[in-house]
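Novice: Next one to model:
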Amino acid sequence: MNTAYLKAVSYYLPERVMTNAELVREFPEWTVEKVAKKVGIDQRHISAEDEFVSDMAVKAAEKLFEEHKIDRNVVDFVMLCTQSPDYFLPTTACIVQDRLGLPTSAGAIDYNQGCSGYVYGLAMAKGLVSAGIAQNILLITSEVYSKHIHKSDKGNRTIFGDAASASLISTEGLAEIGQFELGSDGSGFENLIVKNGAMKSPKKSAAEAEDMDDFLYMNGSAIFNFTIDAVPGLVENTLKKNGVSEVDEMDWFVFHQANAFMLNHLRKRVGIDSEQFLMHMQACGNTVSATLPIVLKNHWERFRSGQKVMLVGFGVGYSWGGTVLSFK
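Specialist: Here you go, the predicted structure:
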């Protein structure tokens, strides 16, 4: 059985920046300080009107190839995680394969997953490598959640930003991908949802009145309660599966960057020292499936040979997942 490694990580943020000051001008009942304190975010990047998931995916992948001197011709599988694809069909990953000029012998799939999507992608990529199906997998996360959010939804507009990440999973690399703890509970699916748009509940025609079910809805208190219930057990089981007895035996923790209040609550509840708990959301917001790779990229120089980094994703679905990266 082949061992799978995380070899390289890069990401792309759209040029448009929306600051808290700009939001406060739209919602004067808030202050810049209140937004920053509540969610831990000062600004977020917003995709242009004509910029979509495939565009950002291509830009993230091109950065990966350039920054890490990767020959694109070695890629033999493309995985693209998104909940805001260009089209219902075809698969956005196929569009990205063509635009990047990747070999036509490379497989390509989309998967619809949110805040746990990077961990799920690592799990599937490891499976492909371990089975000998692929040797160099381009794992992309790309979201334009801003296009799901109504302009009057100040809560979600303060939290979410757009971004794309690109990672290379290979038979050799800098960090060995460990064992996984994965889970789901679809009973909470309505608490984070874009209800209209697919086959069960199509959007109305442009001539009809605007329907708020066309946009992102989040039941914040329900999501918070789910997270507080699910994450401590997720961390404990991920430790066990990777042969680690105690939290303080892990060198670093990277949690999905939901919001600062939730993360601080989780960190204290699990018993993680603040020095071990890595974050990067102040300048880009909650970028859904891209949060984990963005944190990894911005703290990469901290990681030393022999260290272990736990990745923890959780959110829409509900779904959750954890794994450990062991640096060589």
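Novice: hey, let's count contacts and neighbours off CA atoms from now on
Specialist: Will do.
Novice: tally of neighbours for N225?
Specialist: Burial measure for N225: 11 neighbouring residues, criterion other CA atoms under 10 Å.
Novice: secondary structure element for it?
Specialist: N225 belongs to helix 220-241 when elements are defined using DSSP states H and E.
Novice: Following the chain onward from that helix, which element is next?
Specialist: Next along the chain after helix 220-241, taking DSSP H and E as the criterion, comes strand 252-255.
Novice: just checking, what packs against that next one?
Specialist: For strand 252-255, the helices and strands in contact under the criterion 3 or more CA pairs under 8 Å, 6 or more residues apart in numbering; DSSP states H and E are strand 277-278, helix 291-298, strand 308-315.
Novice: Most tightly packed of these?
Specialist: Most buried of those by mean neighbour count (mean count of other CA atoms under 10 Å) is strand 308-315; its value is a mean of 25.
Novice: got the contact list for the helix or strand following that one?
Specialist: Tracing the chain C-terminally past strand 308-315 and defining elements by DSSP H and E, one meets strand 319-327 next. Residues external to strand 319-327 that are found in contact with it (CA atoms under 8 Å, 6 or more residues apart in numbering): 116, 119-120, 174-186, 230-231, 234-235, 238, 242, 303-314.
Novice: Stretch 296-303 now?
Specialist: Where contact means CA under 8 Å, 6+ apart, the residues beyond stretch 296-303 that reach it are V9, S10, Y11, V254, L278, H280, F327.
Novice: Would you do the same for the sequence below? I want to compare the two.
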Amino acid sequence: MEKAYIKEIAYYLPDCVVTNEDIVHDFPEWSVEKIASKVGVNQRHVAASDETAVDLAIAAAEKLFGNSNVDRQNVDYILFCTQSPDYFLPTSACIIQNKLGLRKSIGALDFSMGCSGYIYGLSLAKGLICAGIARNILLLTGETYNKHIHPKDKGNRTIFGDAATATVISTSGIAEIGNFSLGTDGSGAENLIIKSGGMRCPEKQNDLCFDENGNPVSSDYLYMNGSEIFAFTLDRVPPLVEDVLLHNTITKDEIDLYVFHQANKYMLNFLRKKIKIAPERFYDCLSEYGNTVSNTIPIALYNAIDDKTISGNFKVMLAGFGVGYSWGGTVLYFA
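Specialist: Modelled structure (predicted):
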């Protein structure tokens, strides 16, 4: 059976940068220091009004092809993870195939996942390779969550950034993809949701109101129940880590680096301490990007490779968790 490897990673950020100073201008009751200390984000990139997740993903892919020895004509499958598609139909991955000038004799599909999306994408890519269906898969993630956020939603505006990433998964590369642990609990769906716009509730509800803390609540914009999401994360991620170790028959001490979904500083610190991971083995690159949803793990991986945090024969655990609820993890074996 073929093994699956990560071959190359690239990412793309929109030009517009929103700093903490910009946020404080809109919400003077906050301070730059408070945002940085509580959320752990100094700035975030935001897509332009006419810039979509597809545009960002195409830019990330072009960056990958331009900076590596990967030939676009060898790509035989596109997987595109987004919750910000251009259209209900057609499939965004089909549009991307045409825009990138890839062969027509390839597979292409979208999947709608959030903060666990990169893990799920790796699992799909590995499955395609191990089944002999594809040999070179272009896994794209792209999100423009800021388009879903109400302008007066100071909490979510401090957290989320827009971005896209491109990863080639192949039969050879820099890191072998290990075994997976995946999980789902749809009972938490309404704690991170945009209620209107789909077929269940197609029309905008125009039901904007403000809670006791002055935060907007609307069916037409992103709603996140922060306390419930935090509780879910603390409940599911520690067992996830144990299950990933079990599936890969290694111990916690054998993992050289842990790369978790970059949710927010407070949550990551709490998880690290709860799981008892040493700070030097826990990667954090949240401050310059924000929570970019399905993009956070590949952006962190790219930076950890680039700054030599990952070097030599490293074992790196990945863990994603969030909207759905969904969660997943795996181990990368760098040679």
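Novice: Just give the TM-score of the two.
Specialist: Overall, the chain-to-chain superposition scores 0.97 on the TM-score scale (TM-score structural alignment, normalised by the length of structure 1); 325 aligned residues with a CA RMSD of 1.1 Å.
Novice: returning to what we had before: looking at the helices and strands packed on strand 252-255 of structure 1, spot the one closest to I193 of structure 1.
Specialist: Within these, the stretch nearest I193 of structure 1 is strand 308-315; the backing value is 11.1 Å (CA to CA).
Novice: what's that closest one aligned against in structure 2?
Specialist: Aligned using TM-score structural alignment, strand 308-315 of structure 1 spans residues 315-322 in structure 2.
Novice: Turn the helices and strands packed on strand 252-255 of structure 1 into JSON lines, columns for distance to Q97 of structure 1.
Specialist: Putting these into JSON lines (distance: least, CA to CA, whole Å) gives the following:
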{"stretch": "strand 277-278", "distance to Q97 of structure 1": "32"}
{"stretch": "helix 291-298", "distance to Q97 of structure 1": "21"}
{"stretch": "strand 308-315", "distance to Q97 of structure 1": "26"}
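Novice: can you tell which of these is closest to I41 of structure 1?
Specialist: Each of these was scored for nearness to I41 of structure 1 using CA to CA, and the closest is helix 291-298 (13.0 Å).
Novice: what angle do that closest one and strand 308-315 make?
Specialist: With axes from the mean of the first three to the mean of the last three CA atoms, to 10 degrees defining the directions, helix 291-298 of structure 1 sits at 150 degrees from strand 308-315.
Novice: Could you tell me where helix 291-298 of structure 1 falls in structure 2?
Specialist: Under the alignment (TM-score structural alignment), helix 291-298 of structure 1 falls on residues 296-303 in structure 2.
Novice: Superposed on structure 1, what's the mean shift for the matching stretch?
Specialist: Following superposition, stretch 296-303 of structure 2 is found to deviate from structure 1 by 0.3 Å on average (mean CA distance after the TM-score superposition for structure 1).
Novice: so how far is that stretch from its chain's centroid?
Specialist: With CA atoms, centre = their mean, to the nearest Å as the basis, stretch 296-303 of structure 2 stands 9 Å off its chain's centre.
Novice: Kindly report the same for stretch 301-319 of structure 1.
Specialist: Per CA atoms, centre = their mean, the centroid offset for stretch 301-319 of structure 1 relative to its chain is 11 Å.
Novice: quick one: F77 of structure 1 from A93 of structure 1, how far?
Specialist: Between F77 of structure 1 and A93 of structure 1 the distance is 10 Å, computed by CA to CA, to the nearest Å.
Novice: got it, and E22 of structure 1?
Specialist: Using CA to CA, one gets 34 Å for the distance from E22 of structure 1 to A93 of structure 1.
Novice: One more: E51 of structure 1?
Specialist: Here the criterion is CA to CA. By it, E51 of structure 1 lies 16 Å from A93 of structure 1.
Novice: Of the two, give the one with the bigger neighbour count.
Specialist: Set side by side, E51 of structure 1 and A93 show more neighbours around A93, with 27 against 13, by other CA under 10 Å.
Novice: Tell me, how many residues neighbour V75 of structure 1?
Specialist: Applying other CA under 10 Å, we find 22 residues neighbouring V75 of structure 1.
Novice: who's in contact with it?
Specialist: V75 of structure 1 is in contact with L102, P103, A106, Q135, N136, I137, L138, counting by CA under 8 Å, 6+ apart.
Novice: How about the second one, nearest residue that isn't a chain neighbour?
Specialist: Among residues not flanking P103 of structure 1 along the chain, N73 sits closest, at 6.1 Å (CA to CA, 6 or more residues apart in numbering).
Novice: again with the fifth one
Specialist: In this structure, N136 of structure 1 finds its nearest non-sequential neighbour in S170, 4.5 Å apart by CA to CA, 6+ apart.
Novice: these two touch, right, the one you found and K7?
Specialist: Yes. S170 of structure 1 sits in contact with K7 when judged by CA atoms under 8 Å, with a separation of 6.4 Å.
Novice: Comparing these two, which residue is more hemmed in?
Specialist: With other CA under 10 Å as the criterion, S170 of structure 1 and K7 differ in neighbour count, and S170 comes out ahead with 27 against 17.
Novice: Please enumerate the shared neighbours of F77 and A93 of structure 1.
Specialist: Applying CA under 8 Å, 6+ apart, one finds that F77 of structure 1 and A93 are jointly contacted by A108.
Novice: re earlier: so what touches the match of strand 308-315 of structure 1?
Specialist: Looking at what lies outside stretch 315-322 of structure 2 - CA under 8 Å, 6+ apart - the contacts are 114-119, 229, 233, 237, 240-241, 254-261, 297, 327-334.
Novice: do the same with stretch 181-197 of structure 2
Specialist: Contacting residues not belonging to stretch 181-197 of structure 2 are listed as 120, 148, 201-205, 219-226, 228-229, 240, 243-244, 247, 323-330 [CA under 8 Å, 6+ apart].
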